[in-house]
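Enquirer: mind looking at a prediction? Sequence and model below.
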Amino acid sequence: MPRLNLTAVTEFTFEGFSVFGWQHRLVLFAVFLVLYLLTLASNAIILTVTRLNRQLHTPMYFFLSVLSISETCYTVAIIPRMLSSLLSPQRAISIPHCATQLFYLAFGINNCFLLTAMGYDRYAAICNPLRYSVVMGKRTCLQLASGSRSIGLSTAIIQVSSVFSLPFCDANVISHFFCDIRPLMQLACADTTIKELVTLLISLCVLVLPVVLIVISYVLIVSTILKIPSARGRKKAFATCASHLTVVVVHYGCASVIYLKPKSHDSLKDRLISVTYMVITPLLNPVVYSLRNKEVKDALLRALGKNPLS
């Protein structure tokens, strides 16, 4: 039966972490603020070091710089609003602002395909070292980075258009701390089955396709490394892939838990899982590359005026 006397929604309200008391929210604010500032600082350091050190002007660090910019934009789109809602009783957001925030998807999808491009770079460096400079030329790197950005933006446009073509009536409380697809669809006063299937299909393509390409790259990489006669050579080759592989496992592991899991009735649990992905994962990427990558550590020490050999 059609629903009568429905009022069109003009703004949404975040439920956020309102279930927690003021003191708990204050603690969460302090923790998230510190993590956010560390994320901004670590990504800024990666960008500065790779920019100033000519030894890091290689395809691998070009993609790392682009990833740092994308991760920064990703966190800026979500975390400041979340921090504000932890302290302020006013947690309303207009529909245009909500649609704008949903474009965080463009950066998230861009990150997925950037990690794929970085996997291809490692494949070219290890499996085709003599042709590496030709295969991974400046033009190729720019095309891969632009392609990742284009896929992310076009997919986000499709998703945002799909969600906000739905009618929203009466219910306007989003069971989340930011505008996301699933919580928004739950508020729609129309059948969302088809749109949910389309969203699931897009999520599968965005997550599964890059993973498959990365796995293929690493199968070829491992088979090549195992043919290296010296143990030292094999160890060095594996070391060049360790940082990227660690970031891939963390990124896709968290993303799969959020976007491919079945519907849950425990919205608080979903929010806590999302916090891990939205706040902690962007910090892990630059930290992993800084701590596990000797070239970055040496460049950072030189920037601080210290001798890397000491």
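Expert: Structure's in. What do you need?
Enquirer: please count neighbours and contacts with C-alpha atoms only from this point.
Expert: Will do.
Enquirer: ranges for the helices of this protein?
Expert: With DSSP state H as the criterion, the chain has helices at 22-52, 59-87, 95-101, 104-127, 132-135, 138-163, 181-185, 193-225, 231-259, 267-275, 281-292, 294-303.
Enquirer: among these, which comes closest to Val173?
Expert: Smallest distance to Val173 across the helices of the chain (C-alpha to C-alpha): 9.0 Å, for helix 181-185.
Enquirer: what comes up buried for that closest one?
Expert: Residues of helix 181-185 classed as buried: Ile181, Arg182, Leu184, Met185 (neighbour count, 16 or more other C-alpha atoms under 10 Å).
Enquirer: can you tell me which helices and strands it packs against?
Expert: Under the contact criterion of 3 or more C-alpha pairs under 8 Å, 6 or more residues apart in numbering; DSSP states H and E, helix 181-185 touches helix 138-163.
Enquirer: next up, a second structure to put side by side with the first:
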Amino acid sequence: MLMMDECRPSWLQDLTRNALDEDLGVAPAATGNLQGVPPAGRDVTTAAIFDSAQRAQAVLVAREPSVVAGLQVIEFALADVQARFGLAQVAVELLAADGDLVEAGTELVRMEGPVRVLLTAERTILNILSRASGVATATRRWVDALAGTGARVLDTRKTMPTMRELDKYAVRAGGGTNKRMGLYDVAMIKDNHIAAAGSIERAISLVRAHQPDVDIQVEADTVEQALAAIDAGARFLLLDNMPVATMRQAVAAIRSEEQTTGRVELEATGGLTLANAREVALTGVDYLSVGALTHSSPIVDIGLDFVA
């Protein structure tokens, strides 16, 4: 059974295959292949310098302090290259696990096998591993900033197209929490929806009538909107771009009604930075949603080095 903290193997395998297709291209000699049989492509530099029998040991090294994420990709990339070119397998020893906080210079993985496999798979491995580790590392900074406040950091849908599962997995590896995966699993009523429906109440009513089985979240820009949404039955509110003083007022007003309404989950969103994260969390919200986790996190510098 797939664990919640893993990427789906089939999805990651497809991602890796597509990345290798992009890197290796179509070898001219493969032009006449049968329909439906993908060409292996080629690494013109590695194939020219190394023969198929040459072997080496290599390590993947974190060149800066970071949180590791995406190690699953290694087995898929190596196996794909090995199968494409009919080469021997690479032996892999994991020295770290996803979610580990490591220092600069830490060896993450040791590998031994054909040089052609190691070098041909290198960039695909590093591209995916460095991106995922970058998201995980950025997320951990937010987790640390919120420690002790009771609030958690959430991601958003601002992910790299076709790589959402990896981005959201990396957030989990960094200690963060996933919000909705897409448009299909949670109804999020935002300002444009409210304007089109005519009111918060009507927007909620329409969603409930059409999709009674999905959770509803409502965006509110003011205290008045927040209270109106609760009166209409919303139990998860996004407090959007509110000044801290206004957010504190909104939280107090909502919490004072919870004996009647039941628990209301509150999410701060918009204008959040590491510098103001703790102040916002201490207003009493449950979550801070941060698009920058996945749309702006720099990659982690990870390298592959041959060893004697």
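Expert: That came in fine, so what should we check first? No experiment lies behind these values; they were computed from the predicted model shown.
Enquirer: any idea what the TM-score is?
Expert: Put the two chains on top of each other and the TM-score (TM-score structural alignment, normalised by the length of structure 2) is 0.24; 112 aligned residues with a C-alpha RMSD of 5.7 Å.
Enquirer: of the buried residues of helix 181-185 of structure 1, just say which sits nearest to Ser84 of structure 1.
Expert: Distance to Ser84 of structure 1 across those (C-alpha to C-alpha) is lowest for Leu184, with 20.2 Å.
Enquirer: before we move on, the earlier item: tell me which of the helices of structure 1 lies nearest to Glu11 of structure 1.
Expert: Comparing those by C-alpha to C-alpha, helix 95-101 comes nearest, at 5.3 Å.
Enquirer: that closest one - contacts with which helices or strands?
Expert: If you count contacts as 3+ C-alpha pairs under 8 Å, 6+ apart, helix 95-101 of structure 1 packs onto strand 11-14.
Enquirer: relative to Ser154 of structure 1, how far out is Val247 of structure 1?
Expert: To Ser154 of structure 1, Val247 of structure 1 is 25 Å away according to C-alpha to C-alpha, to the nearest Å.
Enquirer: quick check: Val115 of structure 2 touching Ala56?
Expert: Yes - proximity of Val115 of structure 2 to Ala56 meets the contact threshold set by C-alpha atoms under 8 Å, at 5.7 Å.
Enquirer: pick out whichever of those two has more residues nearby.
Expert: Val115 (24 against 15; other C-alpha atoms under 10 Å).
Enquirer: now Thr260 of structure 2: which helix or strand?
Expert: Taking DSSP states H and E as the criterion, Thr260 of structure 2 maps to helix 258-261.
Enquirer: adding distance to Phe12 of structure 1, write the helices of structure 1 out as a markdown table.
Expert: Output for the helices of structure 1, formatted as a markdown table (distance: least, C-alpha to C-alpha, whole Å):
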| stretch | distance to Phe12 of structure 1 |
| --- | --- |
| helix 22-52 | 21 |
| helix 59-87 | 13 |
| helix 95-101 | 7 |
| helix 104-127 | 18 |
| helix 132-135 | 49 |
| helix 138-163 | 14 |
| helix 181-185 | 9 |
| helix 193-225 | 20 |
| helix 231-259 | 22 |
| helix 267-275 | 17 |
| helix 281-292 | 27 |
| helix 294-303 | 44 |
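Enquirer: just those helices: most buried one?
Expert: Comparing the helices of structure 1 by mean neighbour count (mean count of other C-alpha atoms under 10 Å), helix 104-127 ranks first with a mean of 23.
Enquirer: what's the longest helix in structure 2?
Expert: As assigned by DSSP H, the longest helix anywhere in structure 2 is helix 115-145.
Enquirer: please consider this matter closed, and thank you.
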